[in-house]
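>>> The following comprises the amino acid sequence and a computationally predicted model.
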Amino acid sequence: MRKKAVKNAGMIRIYLNMAWKLLQKNLLSIVIFETVYRLFSSQLVSRLANAAINFSLKQLGTSYMTSENFNKIMLHPLTLLLIFGILLVFFFCMLFEIYAVMAALEASWKRKRISVPVMMLAGGRGAAQFVRARPWTWFFYMAASFPYLWLHSSYSAIRSMKLLQVSLTKIFNAFPAYWIPVVLTILLVAFSFVFSYTIPFRCMMTEKEKNTHLRVRQTLEKRVLRELGINVSFQVMIFLITWVLYLIFGTAVVAYAKLVKTPSTVVSTVIVYGDWVKSTMSLIGGAFGLVGSITYLYLIFIRSSRKGYQKSRTTKKPSSKLVRTFCGPVTAVVLTIAMLAGETVYLVYAMRATRAEATASSQYISVSAHRGGARKAPENTMSAIKYAVDSMSDYAEIDVQETSDGEIVLMHDTNLKRTTGLNASIWTLTYDEISQLDAGVRFNKKFRGEQIPKLEEVIAYAKGKINLNIEVKYNGHNQNIVKKVVKIIEDNDFVDQCVLTSMNYNFLRQAKKINPDIKTGYTMKMSYGGLEDMDAADFFSVKYTYITESFVEHAHSLGKEVCAWTLNYQGDMQRMVNCGVDNIITDDPELVRKVILGTTDRNPGFVSLLGYALK
């Protein structure tokens, strides 16, 4: 076993030496190409995806997408067709990149130099030829190799693309057990690892499929497991190098902020530039992963026997005068400089649009205590409301539901088990039964005997002390709850001291119809698309992970405010301050207030700041 391990380690060193020699000849061209192409292709695909989804929303008669209408919109035939079109563009871009990198490796193997424009020409010509030769199967070949070739880009892509994140979450949750999608994902990646060995043979040669499979089997015969082990080692090494670079860049950002910026803007600077580090490392890691993987596969290819193979036409010399001029040394240098200059201008413009100096928004940011003050007291109880008042919160955010006898009480869950221990739905019990339950002892013994309060009781206490954000929950058993909540608000002369929110947009319509003076907010787990048609909402209450500076600016341009929920981490609070939100919902209102005023953690440690940069 030890001899086998030593032998495998020796093989890895051999592959690394071969890979370095292969890359070294045209390393500069590959780096410049990947820098230019990755930024361009990522912007192209993301903008096309945004345009496609917005077009679909418009055709379906709505301007926005939320968690509530997500399935209806995403599973519509038009949306599915547009998604397939985006995938075609994406996979063609991936095929283009593969051919361009292959061209550089082939040139290095022949000990020749290659320029960036020639790499692009080879990429375009090779991708077009590949599609023409396999008009009905090229898409599936790219889809099969995608998990392997994009292994190092997947996490950052999912994290940055919220719509993709939500889609994968929905798919994951659709399975009856969590282990099923995990196993399927592992099997998919394993299949992609094996399938990808055919990619250089398909790209570099024009052979029949059966010949391709035969050559791959002959090349890997009796050493499949060893090659897979080396392949995995390659991927682990790429991953470690990428994370070391990530750590270095993050450390540089923190050092810059500590040395150059004032104490009040250090955290904000680290967070904003940390986002740029994450975006940059997403491109670098993805490029590094794909180039490394293609290089390894190409090494397998050049070790195989090419006897009887028909070379791809992409290796032919340029024929037309225009193409020869395009590939000339002077033109290549000019075009390369022009591409780098254009992308530099774009990056500088994008960075200048961010606000790295923010310590608070230009207007007042109000603070809402989540469920009254769920970190310091049992949620949605009088003790929680009292804490919200003591913490000088602007609002106490509460949830209301209806009992079986029509009373409006404070409760977030439809089931009472989590907060009281009783496994029963709230609409099955009367208020007398609910009032006997202990809503405090599960939080802390000192709150033993805490009751579930009525909305009237909370309003009576809050009047003149604190505003209320009353979120009306929909559970399918409370069709008339809005009418009752509005009546309670009106009877207690509390219209000017509260807002009414809900994830059910029809509830907001009902509230506006009954009393247009009540300020309403649409609570959303996610938001995508336009907001122009949401007249029943005076503001938007959105999960903070889906809020961006552009979203806030768009909402403000419509005369709407933005409320972010639920933030308990200082870095996330600062990020929302940078975005310019109008209200922050939190379990720790005292910390939010300090962040807004720029009075907390004014001299954080290096490790804490590094955590902000890398989170």
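Perfect, I can see it now. Residues are numbered from 1 along each chain as shown.
>>> hey, let's count contacts and neighbours off CA atoms from now on
OK.
>>> Tell me if residue 305 really is in a helix.
No. Note on residue 305: no helix contains this position according to DSSP: H, G, I helix; E, B strand; the rest coil, which reports coil.
>>> wait, what's in contact with it?
If you count contacts by C-alpha atoms under 8 Å, 6 or more residues apart in numbering, residue 305 has them with residue 219.
>>> okay, pairing it with this:
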Amino acid sequence: MRKIRRNFRIFLFNLAALAGFEFLFKVLTTVVLFPAFIRGMNAMIRFFGYSYLTAENIRGFFRTPAVILLMLVALLCVAAVTTVDICAVIYILDQAGKGSRVTVLRALRFAISKLLSFFKAENLRILPVVLLFLPFLYFGVVSSFLSTIRVPGILTKYVESDPVHILVILLGYLFFSFFMMHWIYVFHFLCLRDTNYRKAMKYAKKLGKRHKVSDYGKLLGLQLLLYLVFLALVMLGSVLIILVRRSFWSIARITLPGSTNMILVYYYRLVLRVMAAISIPVGFSGVSVLFYEHLPVPETKGTEVTERKGFRWNEVNQEQTGVKGRIPKDLARTMVFLLTAVLFVVYNLRLVHGQYNVSADDIHVLEVSAHRGASALYPENTMAAFEGAVEQGADWIELDIQQSRDGQIFVMHDSSFRRTCGVNAYSWQKDYDEISRMDAGSWFDKKFSDQHPPLLSEVIALARLANIRLNIELKPNGHETDFEEGVLDVVKDAHFEKYCVITSQRYQVLERIKELDPEIRTVYVMHLAYGNIERLSAADDFSIEEAFASARLIRRMHSRGHKVYVWTVNNRRSIQTVIQNQGDNIITNNVPLAKDCVNSISLTDSMFRLVVSVEDLLY
């Protein structure tokens, strides 16, 4: 307990400098380094002859040797930036242990000087070590962070389908990080001792080899404690928000349906950002505590340091750290204030000039599409599912199209009948007369055994009667004949062109559709969206996987006259995010939930739009 109190006092001694450095460093990273990385990525895409990256061309892009090399350079840049953070934290805590006050700029000078020394040939190997331990240092926030970042659906499905494989990878990483636990002290030796990487690694191994299990447990425990603090802040804050909202708005007699969820989302993000920001300093504070606990106390004779336990320790002084003098406190504070003020003004100028839109007039009501019909309650892509979507109040029905051997256009997602009909055959191997007798419902529930894969014309007839629109996605498999022509013929025969969109994940399909009918509206379905995707001229609108449908991308598409469909969005939190980001169409398996969320939004939520814009400014 005495050690804990002492270490806590050391942590608090230079807390102002630590907090000031982290604030300045995070602002610089967000405002300067991150935009520079994005611009560099865009420049790299253009340099190699790409205007955009989609699921269709990204493999070719990343197979280019020069791209691989540049991505490795980008990773080294991430490691370098993280190294500055680590070195500053180590220095601030080291000086606190000696009872020496430091300033933010002094810590920054020290960290940068150490980073430059790491780029010597003999020390370069430290940068991959930084990348290795970065997830470990963020362990306390990782599980929550992964629950908030937009993980592509294809990866989510992989994790769900093969959790054992993912668990093996996770355990493998934990085992590897445990085996290399002693490496974590190499940062302290490089920062605080006049040595090189090879010697620092040797010292670190000797220092940590007897404490590997206890150190690993303590650092994991520290990150677990951070996570528990995070959960406590989220839970207590959520309760407080709900109580204040209910009491205030009940007294004021103002009703803002649906707003509580939005406030909670913003609060959750704020807490997450704060916890992520302090994860490295707190994590390395724990490492520093362990470092000094294990460090043999040197027996000094005058100014000479004697050898003990096989080490030679040199006291850290200003000459060795490259910090030869202190900048006056008033000047340092003024410089930090002016820099922060300049960054704030720059962002506000961007706001004034329209790069961030905070107008409540831009809030619009989204439309909801039933993904393969009401597929949560009925077998997908059947008439029962489409009728269910109508009953649920969907604005659109999203359905998938195949072509039979005799050229009929019918509705089914897979080219194979195995999954939904239990028949080991493909669409191009059967005439529709046989397909129409297949059981497409029993796989879902025996009571739907009367359902079969319907013709597109049958679905159009239902849609016209129910006054619902269709999102018709073409699923080419290479065995079709005049596939696009066949679909357009069915649509035009029913005079349904103005009440549907033609969509596909294959851009060539949309190009062919536009050749046949330039007026019909097309939508490009994308697993991945990066770069100047608006140059895809055959696409009038874009259907983007939820993970990539950011507010910034949606705003950019809107500014160029494109609508954005977002798929497949099935939980309240994700739906709220799409609403906040101002998507145009939510494609979901849960139509009632989506309609409830959409209908709860009103123009009185303009203040929450302001919060979204402020979040964009800061992050």
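Good, I have the coordinates. From a predicted model like this one, the values you see are computed outputs, not experimental measurements.
>>> Now the aligned residue in structure 1 for residue 596 of structure 2: which helix or strand?
The equivalent of residue 596 of structure 2 in structure 1 is residue 594 (alignment by TM-score structural alignment). Residue 594 of structure 1 is part of helix 589-597, with elements assigned from DSSP states H and E.
>>> Give the buried residues for that helix.
Of the residues in helix 589-597 of structure 1, 589, 590, 591, 592, 593, 595, 596 count as buried by neighbour count, 16 or more other C-alpha atoms under 10 Å.
>>> Mean per-residue distance, it versus structure 2.
Once the two are superposed, helix 589-597 of structure 1 sits an average of 2.9 Å from its aligned residues in structure 2 (mean C-alpha distance after the TM-score superposition for structure 1).
>>> other SSEs contacting that helix?
Of the remaining helices and strands, those touching helix 589-597 of structure 1 by 3 or more C-alpha pairs under 8 Å, 6 or more residues apart in numbering; DSSP states H and E are strand 366-370, helix 570-579.
>>> ok so, going back, spatially nearest residue to the match of residue 596 of structure 2 (excluding sequence neighbours)?
On the basis of C-alpha to C-alpha, 6 or more residues apart in numbering, the spatially nearest residue to residue 594 of structure 1 that is not a chain neighbour turns out to be residue 600, at 5.1 Å.
>>> Roughly how far does the closest residue in space to residue 144 of structure 2 that isn't next to it in sequence sit from residue 543 of structure 2?
With C-alpha to C-alpha, 6+ apart as the measure, residue 272 is the residue that lies nearest to residue 144 of structure 2, at 7.7 Å, once sequence neighbours are left out. Noted for residue 272 of structure 2: a distance of 29 Å to residue 543 of structure 2, by C-alpha to C-alpha, to the nearest Å.
>>> if you count what's nearby, which of those two comes out ahead?
Taking residue 272 of structure 2 and residue 543 together and counting by other C-alpha atoms under 10 Å, residue 543 has the greater number of neighbours (26 against 20).
>>> What distance do you get for that one to residue 52 of structure 2?
Residue 543 of structure 2 sits 15 Å away from residue 52 of structure 2, going by C-alpha to C-alpha.
>>> Apart from its neighbours in sequence, what residue is nearest residue 357 of structure 1?
Spatial nearest neighbour of residue 357 of structure 1, excluding adjacent residues (C-alpha to C-alpha, 6+ apart): residue 265 at 5.5 Å.
>>> Just to check, that neighbour is in contact with residue 358?
Yes. Residue 265 of structure 1 lies in contact with residue 358 (C-alpha atoms under 8 Å); the separation is 6.6 Å.
>>> Compare those two (neighbour count), which wins?
For residue 265 of structure 1 against residue 358, the residue with the higher neighbour count under other C-alpha under 10 Å is residue 358, and the figures read 23 against 17.
>>> and that one, what is it in contact with?
Under the criterion of C-alpha under 8 Å, 6+ apart, the contact list for residue 358 of structure 1 reads 265, 268, 577, 578.
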